[in-house]
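**Q** Requesting a structural model of the entry that follows:
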Amino acid sequence: MPADVPPFPTTDAEIDADDLDSVYGQLVKGVGHEYVNDRNVDELARRAEEDGHPILATELREWKSPC
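**A** Model prediction:
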């Protein structure tokens, strides 16, 4: 592995936390969960379901559930 490549996926530095496309793109890559909030979680879960990412959709729905 090249020295400048991190050993695991990381959130892009330029992410716009208010842009659903930006947040969703990070989530699909397995990062960016810190940008999920009460305002965007429903839309992100719906989009994940529509795009064929059932595990991501489930994780987002579980994020809303009380502990």
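
**Q** make it CA atoms for all contacts and neighbour counts henceforth
**A** Fine.

**Q** For the residue nearest the centre of the chain, which residues are in contact?
**A** The chain has Leu27 as the residue nearest its centroid, 2.2 Å off, counting by Cα atoms, centre = their mean. By Cα atoms under 8 Å, 6 or more residues apart in numbering, the contact set of Leu27 is 33, 56.

**Q** Here is a second sequence; please produce its structure as well for comparison:
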Amino acid sequence: MTASLPQTQAPTHGSATDIDYVYQQLVKGVGRELVTDANAQELAERADQDGHTILATELREWQAPC
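**A** Sure thing, here's the model as predicted:
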């Protein structure tokens, strides 16, 4: 008999203030409504660090004035 390790799961509901949650949603291709002026730069930096260059570029474009 094998014992299984307990698994931790990310919250299914988060907020725009939870950077980890927002980032994971963006990586999945959803959650764009959670990007705000307050978190866009941090999300772009994280995307760069993780090699998600397209996501990082999109976040920087989101911040740019029109």
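
**Q** TM-score for this pair?
**A** The TM-score (TM-score structural alignment, normalised by the length of structure 2) is 0.78; 56 aligned residues with a Cα RMSD of 1.5 Å.

**Q** just to revisit the earlier point, could you check the helix or strand where the residue nearest to the centre of structure 1 lies and say which residues are buried?
**A** Using DSSP states H and E, Leu27 of structure 1 sits in helix 20-28. Using 16 or more other Cα atoms under 10 Å as the test for burial, helix 20-28 of structure 1 gives 20, 22-24, 26-27.

**Q** got it, and stretch 34-43 of structure 2?
**A** Residues of stretch 34-43 of structure 2 classed as buried: 34-35, 39-41, 43 (neighbour count, 16+ other Cα under 10 Å).

**Q** mind listing the strands for structure 1?
**A** Using DSSP state E, no strands are found in structure 1.

**Q** Tell me where it has helices.
**A** Along structure 1, the segments classed as helices by DSSP state H run 20-28, 41-50, 54-64.
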